[in-house]
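Visitor: Following is a predicted model, sequence given first.
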Amino acid sequence: MDPSLTRRHLFLCILFPFALGYYLSYLARVVNAVLAPDLVADLSLEADTLGLLTASYFFTFAVAQLPLGILLDRYSPRKIESLLLLVAAVGALWFAIGNSAWDLIIGRGLIGLGVSACLMAAFKTFTLWFKPEKLPLLNGVILASGGVGAITATAPVQAALTITDWRGVFLLLSGLMVVASATLFLLVPEHTETQHKETLRAQLQGLRAIFSDRFFWMISPLTMLSQSSFISIQSLWAGPWLQDLGGLERTAMAHTLLLVACAMVAGFLVMGTLAERLSRLGVEPILLSAGGMLVFQCLQLLIILVPEQNWLTPVWIGFGFFGTTGIVQYAVLSQHYPRHLAGRVNTAMNLLVFVAIFILQSSIGAVINLWPQVSPGHYLKEAYQSAFGFILTLQLLALIWFAREYRCRHRKKTLKPKMT
């Protein structure tokens, strides 16, 4: 940590601006879970169209990741994020005034592109200003701000719908994104290391080294599928599930999603703090994260097999809490690779996660659409079970892969003779 900056300056000039950007990013990401009935009613959307519309955010987000990693390691993270947030503001405005499914797909795609740097720019900036051992906690704090965005996207958005409609929500979101862009540009200080320049060829070689490294591929499948499954369900399909299988009205559904979002905030903070403290005792953060993802899979199995109302609230709260554990692996990657690769390794991981979200979120809609609707916008129990069961199977296979690779790596470390 730079000794020239006080704790107050670090909070006001680094943590707060990036937290505001990520807050809005996550609000835009998950708000469709509450707005879905209104979008379906106003535009007569089918389940597969609704899934594609919501997933378009994740497609453009994913496409941006590799170029973004190169840019973050080459230029100022604050300038890049400030500029992209203006693109997100345009997307939110487009969404608000759209009159067709394609208008909303384009608008949401622009939002995804515009917020694509919100988390990665923060992670890159933290590697410049803070010690490596502080990264899990700091990453947890910034992620918790996203959780606050998820909280805002539930009951508060539902309450806002009593005085405006979904168009008004996105108009407000557009204005807030402009404010966040200005805040980042004006408050965040430059770090001399952000001016470090590699040739484009050297940067591409660094990216190639990441994608050819077995350590990266040990971590990425499980992290990718765990995070993409969590976000795919939380940002859209949790809302319809709670109404169709949980039997909840709109307000009760929004309040349950609020509890899920609160649990997510707690998960980010607890896992970040726990990872830092356990690492002092010799417990690797990678194992904490893998254990949490196993619990997350067990909770998904309960959601699939026991959708009765008795289990509804505690199971979904657990879903929100343990759905965050995969994010610890970003700090693991930042600690494993040289600092000048921090932007590229995190965006490489993010690329895989958000490609998977686009595929899974739209696939869930396609699978659900194979069954007839109970009524417009409402679906059968078997449809949800098949869709959720499919993505859980993928996560279980990834967990087996991780356990195998970790065991092989640990065995090689044990058998490798020490160099003198």
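Guide: Thanks, I have the structure now.
Visitor: from here on, contacts and neighbour counts on C-alpha atoms
Guide: OK.
Visitor: Let's see the distance spanning stretch 71-78 from one end to the other.
Guide: Terminal residues of stretch 71-78 lie 11 Å apart, using Cα to Cα, to the nearest Å.
Visitor: Touching the helix or strand hosting residue 298 from outside, list them.
Guide: Per DSSP states H and E, residue 298 falls inside helix 285-305. Residues from elsewhere that reach helix 285-305 (Cα atoms under 8 Å, 6 or more residues apart in numbering): 226, 275-276, 278-279, 312, 315-316, 318-319, 322-323, 325-329, 332, 384-385, 388-389, 392, 395-396, 399.
Visitor: Let's see that with 7 Å instead.
Guide: Contacts with helix 285-305, where a contact means Cα atoms under 7 Å, 6 or more residues apart in numbering, come from 226, 275, 279, 315, 318-319, 322-323, 325-326, 328-329, 332, 385, 388-389, 392.
Visitor: put this beside the first:
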Amino acid sequence: MAYVIVFFHRVAAGVVRQELINSFNITDVEFGNFGAMYFYPYMLMQIPSGILADTLGARKTVSVGIILAGIGSLIFGFAPNITFAYIGRLTVGLGVSVVFISTLKILSQWFKPDEFGRMSGLTSFIGNGGALLAQYPLVVLVAAIGWRKSFSVIGGISVIIAIVTYILVRNKPEDLGLDPIVIIKEKKKSSIKDGLKIVFTNPRTWPAFFAMGGIFGSVIAFMGTWGVPYMIDVYGLTKGEASIFTMMVTLGLMIGSLIVGNISDRLGKRRLPFAAFSIVYLVVWIVFLFVNPGNMSLGFMYVLFFLMGLTSSGFVLSWACGKEVNPEKYAGVSTSIANMGGFLFAAIIQPIIGFVLEQSDGAGGVYSVEAYNKAFMVCLVVIIISLVSLFLIKETNCKNIYSE
């Protein structure tokens, strides 16, 4: 449930774009920056998140983080100007930044190594339920009580979830008097400094960072910030209608997360399914940018957006790819580096899209399909970077292959 809150905030910006522009009198570049404000602290906190998960433990880390996210959501809801809105979004990003890596740490303790792909996919599936809530349901909620009260309510719910997390979650089976599932042979006490050095200097760590970066960054930029404005401007839809199309991306990502994790564990391969899904994802973007002139049927767009989400889900394997080439006891740090790539790319992409749009022929903040396609070329570039990096990933055969 904490991860549902994470995904809700990740993609909520696109739904309230016009409300923010009207309330704070901001430009599209400033709106792009607002969307990115979530990702800057999230990206910077990935290494500290791994350290906290490995030392303080996931239970305490997530509980404190989600309370902080709730406070940030309340700040945003009551923001008198764009500066306070930025502060609120930054606080949210800081708070939720610790949740996913902590969840992966728990998965590494409560499940066997050959179950990690499936459980990562299931985690992504559940988390994306938050992305669904942040689309059409959020449109309905904002229409009913306004965007300020909507985010204030989410802030209150976040605090409740943080309390429940602290009551229910345990870091490892031993905390409940159960036998450990994962036994780490080396009993020497872990050193944070040594762990960072080992993981950072391991050349096998970094291909997963870039492979995650372009795939995740591009789908989140579209699904979370620019997909709704695209459908409103190009197809003349209402915000509610447009949000249903970005929901198709989310549904595809949810289903794909379950499929790719299961395929990977059953095949005993990481790189092969990751590459296969990502190549098709590139093809979907090529069709979207070069075949779609902005007047294709809405039925076709439903299918295209669903496939965009489905095939982007290969990125869930990047966490396993990073974890399985590093020492098991540093699972938090190694998965956090792979995860950091996605949020670095997402933070960079969104303001660039806003900047390119503002340089185009937009009248009154409404842009043509040509303007959007030009802006979305940045997504195509980062996807190609990811594909190149993918082929540098070391195949682990779903086992930890780290050796001194």
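Guide: Yep, that arrived. Every value quoted in this text rests on a predicted model; they were computed, and no experiment measured them.
Visitor: Need the TM-score from the superposition.
Guide: The TM-score (TM-score structural alignment, normalised by the length of structure 2) is 0.89; 381 aligned residues with a Cα RMSD of 2.0 Å.
Visitor: ok so, going back, of the contacts of helix 285-305 of structure 1, buried ones?
Guide: 226, 275, 315, 318-319, 322-323, 325-326, 328-329, 332, 385, 388-389, 392 (16 or more other Cα atoms under 10 Å).
Visitor: buried stuff in stretch 26-40 of structure 1?
Guide: Those would be 26-37, 39-40, for stretch 26-40 of structure 1 by 16+ other Cα under 10 Å.
Visitor: now do stretch 340-352 of structure 1
Guide: With burial defined by 16+ other Cα under 10 Å, the residues of stretch 340-352 of structure 1 counted as buried are 340-352.
Visitor: Equivalent analysis for stretch 367-387 of structure 2, please.
Guide: Residues 367-373, 375-380, 382-387 are the ones in stretch 367-387 of structure 2 that count as buried (16+ other Cα under 10 Å).
Visitor: Show me these that map onto strands.
Guide: If you go by DSSP state E, these have nothing in strands.
Visitor: Narrow the residues you listed to those in helices?
Guide: 369-373, 375, 377-380, 382-387 (DSSP state H).
Visitor: Against residue 212 of structure 1, how distant is the residue nearest in space to the middle of structure 1?
Guide: By Cα atoms, centre = their mean, structure 1 has its centre lying nearest to residue 231, at 6.2 Å. Separation of residue 231 of structure 1 from residue 212 of structure 1 (Cα to Cα): 27 Å.
Visitor: returning to that earlier point: how about the residue nearest to the centre of structure 1, nearest residue that isn't a chain neighbour?
Guide: Nearest non-adjacent residue to residue 231 of structure 1, counting by Cα to Cα, 6 or more residues apart in numbering: residue 357, 7.0 Å away.
Visitor: What does the one you found correspond to in structure 2?
Guide: Residue pairing (TM-score structural alignment): residue 357 of structure 1 is matched to residue 346 of structure 2.
Visitor: Its match: neighbouring residues, count only.
Guide: 28 (other Cα atoms under 10 Å).
Visitor: tell me what the one helix or strand it maps to is packed against?
Guide: With secondary structure defined by DSSP H and E, residue 346 of structure 2 is part of helix 331-358. Helices and strands touching helix 331-358 of structure 2, by 3 or more Cα pairs under 7 Å, 6 or more residues apart in numbering; DSSP states H and E, are helix 28-37, helix 39-44, helix 46-55, helix 99-110, helix 206-221, helix 317-323, helix 369-375.
Visitor: Distance from the chain centre to the longest one, please.
Guide: For helix 206-221 of structure 2, the distance between its averaged C-alpha position and the chain's averaged C-alpha position is 10 Å (Cα atoms, centre = their mean, to the nearest Å).
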